[in-house]
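S.K.: okay, predicted coordinates and the sequence, questions at the end:
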Amino acid sequence: MAAVPASESQFPYSLIISLPLPTNRLAFSALRALQVDQELSPYVRRDFELVVPDETVTATSKEEEEAKTVLKTTYRATTNRMLRVAVNGFMESLGVVLGVMEELDVDVLKQELGK
């Protein structure tokens, strides 16, 4: 029988949230805005990562960085209740960040004016 890594045994409940955004700049802005707030509970762990939407894309390193438009957030918790509470708080923060982007981002305004 294989040994279970300590992090998996201590934090058996997990959820991955993948949020596609129009550009790498917006994805990176969301990442920076959301990672400022640390998880308050020692029973919850959260990791952020920017990823390419389609893993089969091959490009140069600069193009690959620009292609990372999905904000991937991984939550791990000791109980399903702690996971639910943490994700609910994250969704509220995410709603604020996306609302600010929609209202104030220059690229979004250019798209709206072009319609």
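M.R.: Arrived safely, thanks for sending.
S.K.: please count neighbours and contacts with C-alpha atoms only from this point.
M.R.: Fine.
S.K.: doesn't L15 fall inside a strand?
M.R.: Yes: following the definition DSSP: H, G, I helix; E, B strand; the rest coil, L15 is counted among the residues of a strand.
S.K.: SS state for the closest residue in space to it that isn't next to it in sequence?
M.R.: Excluding its sequence neighbours, the residue lying closest to L15 (CA to CA, 6 or more residues apart in numbering) is Y75, at 5.2 Å. Here Y75 takes the strand state, with states given by three-state DSSP.
S.K.: what about Y75, how many neighbours?
M.R.: Under the neighbour criterion other CA atoms under 10 Å, Y75 is assigned a count of 20.
S.K.: against that first model, consider the following:
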Amino acid sequence: MATAATSSLESEFPYSLTISLPLPTHRLASSALRALQVDAELSPFVRRSFALTTPTPAAEDGTTQQVEGIEEEKKTFLQTTYRATTNRMLRVAVNGFMESLGVVLGVMGELDIDVLKEELGK
């Protein structure tokens, strides 16, 4: 059930996009979240939220289910939700986010031990 605050946010910011990025470990997902959330959205016409999640199992009807009580270490997906007043503002905000995400992932790929282990294991 949607609350009044949620309904107000949806009507004020009707355009939305959720990006779920799988990462090899919880530590990497948490590091990416901390690196990306320090930069505030510059536009008052855009809202952004972050969460660490797990891959949600698909239900029989093809929808995804929310699983409660998941161990923190299993949360390896960085989920970013954008809401904007116009589709153009959403596109501009997401483009900026993708550039920042590319930098964060590039640094992880070059410097992080867990990422290097993943690549060597292949």
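M.R.: Received it, and whenever you're ready, just let me know what you need. Fair warning: this is a prediction, and the values are worked out from it, not measured in the lab.
S.K.: quick one: map the residue nearest to L15 of the first structure onto the second structure.
M.R.: Correspondence of Y75 of the first structure to the second structure, assessed by TM-score structural alignment: Y82.
S.K.: need the helices for the first structure, in chain order.
M.R.: Along the first structure, counting by DSSP state H, helices occupy 6-10, 24-35, 61-67, 80-104, 106-114.
S.K.: which one of these is the most hemmed in?
M.R.: Neighbour counts (mean count of other CA atoms under 10 Å) averaged over each of the helices of the first structure peak at helix 24-35, with a mean of 16.
S.K.: which stretch of the second structure lines up against that one?
M.R.: Following TM-score structural alignment, the partner segment of helix 24-35 of the first structure in the second structure covers residues 26-37.
S.K.: for the aligned partner of F97 of the second structure in the first structure, give its distance to K62 of the first structure.
M.R.: With the correspondence set by TM-score structural alignment, F97 of the second structure lines up against F90 in the first structure. Noted for F90 of the first structure: a distance of 30 Å to K62 of the first structure, by CA to CA, to the nearest Å.
S.K.: over to V51 of the first structure?
M.R.: 14 Å.
S.K.: check Q10 of the first structure too.
M.R.: Applying CA to CA, the value for Q10 of the first structure to K62 of the first structure is 38 Å.
S.K.: what's the answer for N88 of the first structure, then?
M.R.: Taking CA to CA, one finds N88 of the first structure at 35 Å from K62 of the first structure.
S.K.: before we move on, what about V4 of the first structure?
M.R.: Going from V4 of the first structure to K62 of the first structure by CA to CA gives 37 Å.
S.K.: ok, residues contacting stretch 94-114 of the first structure?
M.R.: L26, A30, A33, L34 (CA atoms under 8 Å, 6 or more residues apart in numbering).
S.K.: closest one of these to Y43 of the first structure?
M.R.: Within these, proximity to Y43 of the first structure (CA to CA) peaks at L34, which comes in at 18.8 Å.
S.K.: correct me if wrong: that closest one contacts S93.
M.R.: Yes: using CA atoms under 8 Å as the test, L34 of the first structure is close enough to S93 to be in contact (7.2 Å).
S.K.: follow-up on the earlier one: I figured the residue nearest to L15 of the first structure hits F48, correct?
M.R.: No: at 9.1 Å, Y75 of the first structure does not count as touching F48 under the criterion of CA under 8 Å.
S.K.: let me see the contact set for R25 of the first structure.
M.R.: Residues in contact with R25 of the first structure (CA under 8 Å, 6+ apart) are E66, T69.
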